[in-house]
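*Asks:* Build me a model:
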Amino acid sequence: MFLLSKDLVFPPVHLANEDGMLAIGGDLSSERLLLAYKSGIFPWFSDGEPIVWYSPNPRMVLYPEKLKVSKSMKQLIRKNKFQITFNQNFKEVITNCKIIARKNQPGTWITNEMQEAYIKLHQKGIAKSVEVWQQNEEDVSKKELVGGLYGIDLGTIFCGESMFSKVSNTSKLAFIYLTQKLKSKNYKLIDCQVYNSHLASLGAEEIERDQFLTYL
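*Replies:* Below you'll find the model as predicted:
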């Protein structure tokens, strides 16, 4: 485990332990976060803990052309019940990810400090969001944010961070629309970080870290 100083530098990722834990400390400045993602590293820690940096092996990724859309999701898309937008309300998306994760997992990694750091990255055009809206049943002139996701856009790779659903399958819907958009722009892959059965059902797979780094 490496202790980071104020210098903008990370140790080589192959020095991470078997859990992918690489270093501790440093800060969440935009410059350090961008360097981390470009190096195959991301922060993951809980309230009251020091900042911990990870680079797991294997790495969970989704190649856009390998996206799997189930029959039920195709039916949901055809119903056209939801409106999908990009980068229209990043702050509300990350806030919902934080609140819903806290309900399910006390001590969630989306701390206040993390939230502020990613909002700054969004303001710099680096962190992006996808929003899923549903018409308000009581007032049809209003729309409610019912699902979404956010992550880091590196140009040809999108690093997914977190997603949420207030209505069943809306996080999947956000992910499907994001993947289709990235495919149309010839993105190489979506970084999903570590294994997740939810994302595996959409076509995500594990690859060796060294292979992932070649894409970076």
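
*Asks:* For the rest of this, base every contact and every neighbour count on C-alpha atoms.
*Replies:* Will do.

*Asks:* how far is the helix or strand harbouring Met73 from where the chain is centred?
*Replies:* According to DSSP states H and E, Met73 maps onto helix 71-79. Taking the mean C-alpha point of helix 71-79 and that of its whole chain, the gap between them comes to 23 Å (CA atoms, centre = their mean, to the nearest Å).

*Asks:* Give me the contacts around that helix.
*Replies:* Around helix 71-79, the neighbours that count as contacts under CA atoms under 8 Å, 6 or more residues apart in numbering are Asn169, Leu173.

*Asks:* After it, heading C-terminal, what element do we hit next?
*Replies:* Helix 71-79 is succeeded, C-terminally, by strand 82-86 (DSSP H and E).

*Asks:* so what secondary structure elements neighbour that following strand?
*Replies:* Contacting strand 82-86 under the criterion 3 or more CA pairs under 8 Å, 6 or more residues apart in numbering; DSSP states H and E are the following elements: strand 127-135.

*Asks:* Next, the structure of the following sequence, for comparison with the previous one:
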Amino acid sequence: MNYAFGQVIEGCASDREEGTWITRGVVEAYHRLHELGHAHSIEVWREDELVGGMYGVAQGTLFCGESMFSRMENASKTALLVFCEEFIGHGGKLIDCQVLNDHTASLGACEIPRRDYLNYLNQMRLGRLPNNFWVPRCLFSPQE
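*Replies:* Next comes the predicted model:
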């Protein structure tokens, strides 16, 4: 986690059939958020090769996932699964995947009414994760 933010956002911004909303300006803005400690990346590595990942913005005990990519089958799903376990296990309350579609629903996403979401947001922005939660580190290794 947080080892290769630039590579992850570039992977998410790479050409896709459906296009991308991640323009150069967006990349620069998220790099700044990362430098300020608000945007974070979760990487999936196969030896020394980045094969998938996701990035998003944290606010208290809320994490808003922005985008994910895979260069290997299920790599982005692995990033989300491992991150979910770590995030919730350390006091995280909600991961906002923004769009409910077949893919996000298959990963456990569900819709939350706007009023409820705004209430959650007000509560969660005040919450705190452990001080060292976002330091670059390995969340899982199959060799462990």
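
*Asks:* Tell me where the longest strand sits in structure 2.
*Replies:* For structure 2, the strand that runs over the most residues, judged by DSSP state E, is strand 49-59.

*Asks:* For structure 2, just list every one of the helices.
*Replies:* Remark: helices of structure 2, listed N- to C-terminal, are 5-13, 24-35, 75-89, 102-106, 114-124; assignment by DSSP state H.

*Asks:* Give me the contacts around the first one.
*Replies:* By CA under 8 Å, 6+ apart, the surrounding residues in contact with helix 5-13 of structure 2 are 20-23, 27, 31, 34, 40-43, 52-55, 67-69.

*Asks:* Can you say which of the residues you listed are buried?
*Replies:* The neighbour-count test (16 or more other CA atoms under 10 Å) marks 22, 27, 31, 34, 40-43, 52-55, 67-69 as buried among the contacts of helix 5-13 of structure 2.

*Asks:* related to what we said a few turns ago, the longest strand of structure 2 vs structure 1, average distance?
*Replies:* Superposing on structure 1 places strand 49-59 of structure 2 at an average distance of 0.3 Å from its equivalents, by mean CA distance after the TM-score superposition for structure 1.

*Asks:* Can you tell me which residue is spatially central in structure 2?
*Replies:* Tyr55 (3.7 Å; CA atoms, centre = their mean).

*Asks:* residues near His46 of structure 2, how many?
*Replies:* One thing to correct before we go on: residue 46 of structure 2 is Arg, not His. With neighbours defined by other CA atoms under 10 Å, the count for Arg46 of structure 2 comes to 10.

*Asks:* ok, now which ones touch it?
*Replies:* When the contact criterion is CA under 8 Å, 6+ apart, Arg46 of structure 2 has no partners at all.

*Asks:* any idea how far it lies from Met1 of structure 2?
*Replies:* 14 Å (CA to CA, to the nearest Å).

*Asks:* Touching, His122 of structure 1 and Tyr150? I think so.
*Replies:* No: between His122 of structure 1 and Tyr150 no contact is recorded; they are 9.6 Å apart, counting by CA atoms under 8 Å.

*Asks:* Spit out the residues that contact these two alike.
*Replies:* The overlap between the contact sets of His122 of structure 1 and Tyr150 (CA under 8 Å, 6+ apart) consists of Phe90, Lys128.

*Asks:* Please say which position in structure 1 Trp45 of structure 2 maps to.
*Replies:* Residue-level alignment of Trp45 of structure 2 against structure 1, with TM-score structural alignment as criterion, gives Trp133.

*Asks:* Tell me how far the closest residue to its match other than its chain neighbours lies from Asn87 of structure 1.
*Replies:* The spatially closest residue to Trp133 of structure 1, leaving aside those adjacent along the chain, is Leu145, at 4.6 Å (CA to CA, 6 or more residues apart in numbering). The spacing between Leu145 of structure 1 and Asn87 of structure 1, counted by CA to CA, is 13 Å.

*Asks:* which neighbours do the two share?
*Replies:* Common contacts of Leu145 of structure 1 and Asn87 (CA under 8 Å, 6+ apart): Glu131.

*Asks:* which one of the two has more residues nearby?
*Replies:* When neighbours are counted by other CA under 10 Å, Leu145 comes out ahead of the other of Leu145 of structure 1 and Asn87, with 22 against 15.

*Asks:* give me the number of residues near the corresponding residue of structure 2 for Asn112 of structure 1?
*Replies:* Asn112 of structure 1 maps onto Arg24 in structure 2 when the alignment is built from TM-score structural alignment. By the other CA under 10 Å criterion, the neighbourhood of Arg24 of structure 2 contains 11 residues.

*Asks:* now Arg24 of structure 2: how far from Met72 of structure 2?
*Replies:* The spacing between Arg24 of structure 2 and Met72 of structure 2, counted by CA to CA, is 25 Å.

*Asks:* just His38 of structure 2 next, same as before
*Replies:* For His38 of structure 2, the distance to Met72 of structure 2 (CA to CA) stands at 27 Å.
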